[in-house]
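S.K.: Sharing a sequence plus its predicted fold:
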Amino acid sequence: MNSSFIGQAAEHAVNFLFLHFRGGFDAFSAALDAVVKLLQDGLGAIPFVVMLVAFVAIALWRKGAVFAAFVGLAILTIHYMGLWAQTVSTLALVIAATFFSLLIGIPLGIWGARNGRAEVILRSLLDFMQTMPAFVYLIPAVILFGLGRVPAVIATIVFAMPPVVRLTTLGIKQVREELMEAGRSFGSTDSQLLWKIQLPNALPSIMAGINQTIMMALSMVVVASMIGAGGLGEYVLSGIQRLDIGIGFEGGLGVVLLAIILDRLTESFGVKSARKKSRARTSATPTRETVPTQS
């Protein structure tokens, strides 16, 4: 089956980049691979007991004893299935992809909130990124960066970045105008308005975007196992290739448990930020008792 003019144009564009900028892609690939490898080796060097205690302690701090007990049981289950090394590898890929997604996505979200034309362009681009099937991103990533962790991270960044861009823009645009007017009346500059008013008040929305980015990164890392990403996704892929229900189920269960842990922990930061914001609004609203009356 031959592709149409649109498909041929996309193919020529990718081939042009590969032929004329191969040295740059190789250098970038080596640098990114070194970062991901360092993160994987660092997490892998931490003893299992230390990681278990750390996750349980964070869960106890953020969500309470019940969720801490679940986290401990989930991690012990992953370890019992012999998937701890794969889980650490997947966690490292998710952290790397999420970090770069936030590094790029949050500034883009700020730009979109403060520039109407930029928002229109970004919205169209994000619609394209979110609706394009995840498997399609793997093709140019493999052509430009080869097989392994680097194309997996690149494809994951493209796939996982839209939520944080959208929700950062939304959060900043929803900041109450009276707060902005109060800041301007005190002579605040644009950068001061951004850092001291807009971003703090948009934090619950931004945290929701970070949460969604982590979840999408985790789902894409599993898909990217087909190009050598490794981790739990490779275990699931092995189960599919062998038609082994047991291996597939164990790999899938490991992904689910890791996803629940990451989802609940990151969600807790956004929920508590929203509660603090709500309490601040309530305390700032004058009640009947606090409003002075004229005698």
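M.R.: Structure's in. What do you need? Numbering: from 1, shown residues only.
S.K.: make it CA atoms for all contacts and neighbour counts henceforth
M.R.: Noted.
S.K.: So what's the residue count around D263?
M.R.: D263: 16 surrounding residues under other CA atoms under 10 Å.
S.K.: In which helix or strand does it reside?
M.R.: Element membership for D263 (DSSP states H and E) is helix 245-284.
S.K.: How about S101?
M.R.: helix 84-114.
S.K.: Flag every buried residue along that helix.
M.R.: Using 16 or more other CA atoms under 10 Å as the test for burial, helix 84-114 gives 84-102, 105-106, 108-113.
S.K.: ok so, going back, and the helix holding D263, what's buried?
M.R.: Buried residues in helix 245-284 (16+ other CA under 10 Å): 247-248, 250-255, 257-259, 261-263, 265-271, 273-274, 277.
S.K.: Now do it: which elements does it pack against?
M.R.: Helix 245-284 makes packing contacts with helix 48-63, helix 65-80, helix 84-114, helix 199-223, helix 232-242 when contacts are defined by 3 or more CA pairs under 8 Å, 6 or more residues apart in numbering; DSSP states H and E.
S.K.: excluding its backbone neighbours, what's nearest A118?
M.R.: In this structure, A118 finds its nearest non-sequential neighbour in G112, 5.1 Å apart by CA to CA, 6 or more residues apart in numbering.
S.K.: how near is the one you found to I121?
M.R.: Look at G112 and I121: by CA to CA, to the nearest Å, they are 9 Å apart.
S.K.: I172 too?
M.R.: 18 Å.
S.K.: Name the residue in these two with the higher neighbour count.
M.R.: Taking other CA under 10 Å, I172 and I121 do not tie; I172 has more neighbours (24 against 11).
S.K.: my guess is that one meets I197, correct?
M.R.: No - I172 lies out of contact with I197 (CA atoms under 8 Å); the separation is 9.2 Å.
S.K.: also this one, for the comparison:
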Amino acid sequence: MDWLTEFPQLAGRDLRLMSRTIDQYYRSFSRAYGDTIEAIFRPLLEFLLWFERLLIQTPWWIILLVIVGIVWLASRSKAITVGTFVALILIGVFGMWEDTMRTLSIIVVCTLMSIIIGMPIGIIMSRSNKVQAVINPILDVMQTMPSFVYLIPIVMLLGIGLIPGLLVVVIYAMPPIIRLTNLGIRLVDKEVLEAANAFGSSGWQKLTQVQLPLALPTIMAGINQTIMMALAMVVVASLIGVRGLGQPVLQAITNQYFTQGVLNGLAIVAIAIIFDRSSQAYGKRLQRHREAAHG
């Protein structure tokens, strides 16, 4: 019975040896290929820095009008548009404009990356139950893994900076757009697809002219959730060098600056509400157009 008593210690020792071996291999891999991987993402970094400079260096009132105009075109709601205007004015009054623009730039870039990578994966999932069965567990892990755990392998590989921060945010924020693209396409009415087949539509034509347009309200819900999850990672990403509203919040936690933390936290909330309300309103408009077309 001694082996039963010693089993936890023996198993723990073996696990520690195995983890050290994996860590050594990963360190060797990061030393050998870290610079190459970073060079691959350098064009993305340059685009992000250019977009950030554009938002910061453009006169504030032009950025304000552009954002308010986009919100109005998306939502067609006076309440949401006025709320956006007031929120952005208050952000400027309290001296958080530059940090807000930095946060806005990384959220926009991360959302675009998530859409570019996630939508094709969602489309592939919708066409094969086997692919869906393989990818779903991966998405489950991505959504349930504690956000700080994402930092470990990426920081070991790429160090501190904007590129690892960008990758962390994209990995954390991408699952909703993949899931809801897959769901939206699968929910398209079979009779509509049969009609498209009857007219001799090709697979590409069915996808671009039937499935994606009809699935767009669901896909918009996925984009909305992706933006919300990206914003949720702003403070965590500030730990590895991502500038913006997350850094003042982190400083406030470290130095117990209550007012600074609350104000920057409220700015993050304001951006989240602006994105959420305008994208939801746009999704509802698409849904109404869809129902009107079917009606």
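M.R.: It's in. None of the values given here were measured: they were computed from a predicted structure.
S.K.: ok, back up a step: make TSV from the helices and strands packed on helix 245-284 of structure 1 and add distance to R281 of structure 1 to it.
M.R.: Formatted as TSV, those follow (distance: least, CA to CA, whole Å):
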stretch	distance to R281 of structure 1
helix 48-63	23
helix 65-80	29
helix 84-114	23
helix 199-223	11
helix 232-242	44
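S.K.: Which of those helices sits closest to S283 of structure 1?
M.R.: Closest of these to S283 of structure 1 is helix 199-223, at 15.3 Å (criterion: CA to CA).
S.K.: counterpart of that closest one in structure 2, which residues?
M.R.: Counting by TM-score structural alignment, helix 199-223 of structure 1 falls onto residues 212-236 of structure 2.
S.K.: Could you give the separation of that stretch from the chain centroid?
M.R.: How far stretch 212-236 of structure 2 lies from its chain's middle: 7 Å, per CA atoms, centre = their mean, to the nearest Å.
S.K.: same check, this time on stretch 138-147 of structure 1
M.R.: On CA atoms, centre = their mean, the centre of stretch 138-147 of structure 1 falls 21 Å from that of its chain.
S.K.: likewise stretch 190-197 of structure 1?
M.R.: Distance, stretch centre to chain centre, for stretch 190-197 of structure 1: 25 Å (CA atoms, centre = their mean).
S.K.: quick one on the thing from earlier: what's the average distance of the helix holding S101 of structure 1 to structure 2?
M.R.: Compared with structure 2 after fitting, helix 84-114 of structure 1 deviates on average by 0.4 Å (mean CA distance after the TM-score superposition for structure 1).
S.K.: Next up, identify which helix or strand F51 of structure 2 is on.
M.R.: Judged by DSSP H and E, F51 of structure 2 forms part of helix 2-57.
S.K.: buried ones in stretch 51-64 of structure 1?
M.R.: Quick answer for stretch 51-64 of structure 1 (16+ other CA under 10 Å): L52, F55, V56, A57, A59, L60, R62, K63.
S.K.: And L45 of structure 2, what's its match in structure 1?
M.R.: Under the alignment (TM-score structural alignment), L45 of structure 2 maps onto D33.
S.K.: follow-up on the earlier one: which residue in structure 2 aligns with the residue nearest to A118 of structure 1?
M.R.: Match for G112 of structure 1 (TM-score structural alignment): M125.
S.K.: can you list contacts of stretch 127-146 of structure 1?
M.R.: Counting contacts by CA atoms under 8 Å, 6 or more residues apart in numbering, the residues outside stretch 127-146 of structure 1 that touch it are 14, 17-18, 22, 25-26, 29, 151-152, 154-155, 158-159, 162, 220, 223-224, 227.
S.K.: which of the residues you listed are buried?
M.R.: 14, 18, 25, 29, 151-152, 154-155, 158-159, 162, 220, 223-224, 227.
S.K.: quick one: which two of the residues you listed are the most distant?
M.R.: Taking every pair in those and measuring CA to CA, the maximum separation is 25.5 Å, between F18 and P162.
S.K.: And for the counterpart of I171 of structure 2 in structure 1, nearest residue in space, chain neighbours not counted?
M.R.: Under the alignment by TM-score structural alignment, I171 of structure 2 pairs with V158 in structure 1. With CA to CA, 6+ apart as the criterion, V158 of structure 1 has its nearest non-adjacent residue at 6.9 Å, and that residue is M129.
S.K.: how about that neighbour, what's its partner in structure 2?
M.R.: So M129 of structure 1 corresponds to M142, using TM-score structural alignment.
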